[in-house]
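*Asks:* here are the coordinates; sequence isn't available:
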């Protein structure tokens, strides 16, 4: 059913149709509308049986989700920015215990200085926490990825983070297709936990592991992520067959077949990049776009295949590894034999415009682009500050 709806509310409706049994909530912008909408659905009796737990912190939210999942309940929560960092210890526990929790991350910058607008610094900081990370390009894909996330998480017994750009998607009202409860029920079967805490048959989980076995534990976690590279596209294919639209998967290429230059990006900025590429294509420029949906596990083979024969690669990133540069570009280097150009763009919510992208891509095609570029950097400001601080 097509409806005009805010992105957060669309995600809440999709999560509700997946029938979570425990939802843990602590408010932090810009994810708050998601859990607010879910609280209304629980309070009204529309989402039942489900326990909505108001907690005192993001750490508590993830801790409750861990406890719920370990006792056999389908668990969900949402967070953003500093909230994600506050639950970092528990994130590693969730993945280390193999608990299929689904969490929305409404991507937002990390302070200091305080900034509530969108970039990918929060999720990127947790890229090695053992969670699968899926990035949505649009609100429709955000909705679709949540439905797929429960299938992926419970197939692999791994937690899944669905990342959607804060405000850009969460607060945008647009037309999306909300599937019926019956169709979602057919795609997301009842949760059957791999491990279950039962007072009648007590066991310990998360016990200490010494040096004699810790490497093997981490190797097994790595192996499960490698298996996810097979499961994620399988679930996306089943989703397309059931819901009648392609969504999710590992990567999504756009006008790459004959492109000499390919731009790689994640999230909602892909829409602006594609519009710019369309204009340049009309002008005879050989350029394409590769959107990465699954950032963890990183799809090295799929990226390498998409970039085969490409002369130059530009990686557009909405996060910065201070002192190094690009985060996504570091992975791309392992998938492509060339040296990609890294462009840091849109930090703290700065708009990424077609005007700026056209100039950037013109420099790239002419091989004038530096290995590391900061899009729309106010050089006079930073140079003045550098002079002031010596």
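*Replies:* Nice, thanks for sending it over. Computed from a predicted structure; not experimentally measured.
*Asks:* going by C-alpha atoms from here, please, whenever you check contacts or count neighbours.
*Replies:* Noted.
*Asks:* just the helices in the stretch 51-200 of the chain please.
*Replies:* Along the stretch 51-200 of the chain, the segments classed as helices by DSSP state H, counting those that start in this stretch run 58-70, 81-86, 88-96, 121-125, 139-156, 181-187.
*Asks:* could you find the closest non-adjacent residue to residue 110?
*Replies:* residue 81 (5.5 Å; CA to CA, 6 or more residues apart in numbering).
*Asks:* which ones are touching that neighbour?
*Replies:* Residue 81 is in contact with 106-110, 121-123, counting by CA atoms under 8 Å, 6 or more residues apart in numbering.
*Asks:* let's bring in a second one:
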């Protein structure tokens, strides 16, 4: 029986960390993720966990400490946002290259400049090719559930990669929602004991971590990293299946909402999915066959599965809460279009950049996207595929 509670997204993550009881947490405060290590440090101070809490002088140092701890054989966690994630940049690549399954809560916030503390996805999208598994969360419940699953995913013997659990800054991180928690012993049993095969403090197997790699080896190391990311897709589904048996809450690589017979569809990430679902429900009552696909797993990118879910649509909109500054659209749209090529490459696809710097997206905004899609469906084609939603121009 789950525990009914009312918690913010940040509290939910901190509580998940408490229930897991990691060996090490190293963190530096940055809005809007500051509350996660703040709440967790209280659990440390009150003796609720056995964790070694390491307050550091910067986010670069936080990830460096996480790398050292995880390489030594300790289950390690952290949290950050925006500029903090950017300051970790060098170390993100090192963590993944060293195959260290660190779990990080990324509370999405606009990446400077200009300086902005509100939500968009420019931070985690910028890190999309750093070798971290990325899982996104629509609600506080999903953030909690994803974090617990993320630990097991990253530590799986065929994966051994760091995992980034993302949620929208302030929108879910600070908003209080009803949530169903697992019992402490259920969480501990689910994630299991961390039992690394190779680690620095193993006196029976002296190893080096992070040595110089020359052209004779680097290519093969990167290929092995890539294989771990490929393996992660199957592991994510296996872990989700076990989680469903335990909690009754079902997760996949994405959520297909009323897509079975849909003619018009949108692809969206994180909390905006809740707003979009309300619009889909309204349109369905009007007899309009609308649907949506909410991305849960962005890395590894489930291209074949997404293409299969979207291939029967007559018009599609991809909504990016990040601007890649490529001149042709956002990062999610590029991935979706690539996935559809050769399977539904004649489908009209339009990309909307929206919500940058925390700009509100309302049901009226989502309705406009579906209105545009209806026009596109009638014409059977689209010219201006790169658009902005809610821009004052």
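*Replies:* Arrived safely. This structure is a prediction, so every number in the text was calculated from the model and none was measured.
*Asks:* what's the farthest-apart pair in the contacts of residue 81 of the first structure?
*Replies:* Largest separation among the contacts of residue 81 of the first structure by CA to CA: 106 and 110, giving 12.2 Å.
*Asks:* higher neighbour count, those two?
*Replies:* Legend: neighbour count by other CA atoms under 10 Å for residue 106 of the first structure and residue 110, higher for residue 106 (31 against 26).
*Asks:* I'd assumed residue 166 was in contact with that one.
*Replies:* Yes: Residue 106 of the first structure lies in contact with residue 166 (CA atoms under 8 Å); the separation is 4.7 Å.
*Asks:* buried stuff in stretch 192-201 of the first structure?
*Replies:* Buried residues in stretch 192-201 of the first structure, counted by 16 or more other CA atoms under 10 Å: 193, 196-197.
*Asks:* can you tell me how far residue 357 of the first structure sits from residue 261 of the first structure?
*Replies:* 14 Å (CA to CA, to the nearest Å).
*Asks:* where in the first structure does stretch 123-132 of the second structure fall?
*Replies:* Residues 122-131 of the first structure are where stretch 123-132 of the second structure aligns, with TM-score structural alignment as the criterion.
*Asks:* contacting residues around the matching stretch?
*Replies:* So stretch 122-131 of the first structure is in contact with 80-82, 84-85, 88, 91-92, 95-96, 105, 107-110, 133, 158-161, 163, 221, 296, 319, 327, going by CA under 8 Å, 6+ apart.
*Asks:* in the second structure, which helix is the longest?
*Replies:* For the second structure, the helix that runs over the most residues, judged by DSSP state H, is helix 218-247.
*Asks:* mean per-residue distance, the next helix or strand along the chain from that helix to the first structure?
*Replies:* Following helix 218-247 of the second structure in sequence order, the next helix or strand is strand 254-257 (DSSP states H and E). Superposed on the first structure, strand 254-257 of the second structure shows a mean distance to its aligned partners of 0.6 Å (mean CA distance after the TM-score superposition for the first structure).
*Asks:* how big's the offset between the helix or strand following strand 254-257 of the second structure and the first structure?
*Replies:* Going down the chain from strand 254-257 of the second structure, the next helix or strand is strand 264-269, by DSSP H and E. For strand 264-269 of the second structure, the mean distance to aligned residues of the first structure following superposition is 0.8 Å (mean CA distance after the TM-score superposition for the first structure).
*Asks:* tell me the residues of the first structure aligned with strand 264-269 of the second structure.
*Replies:* Counting by TM-score structural alignment, strand 264-269 of the second structure pairs with residues 261-266 of the first structure.
*Asks:* fine by me, we can end here.
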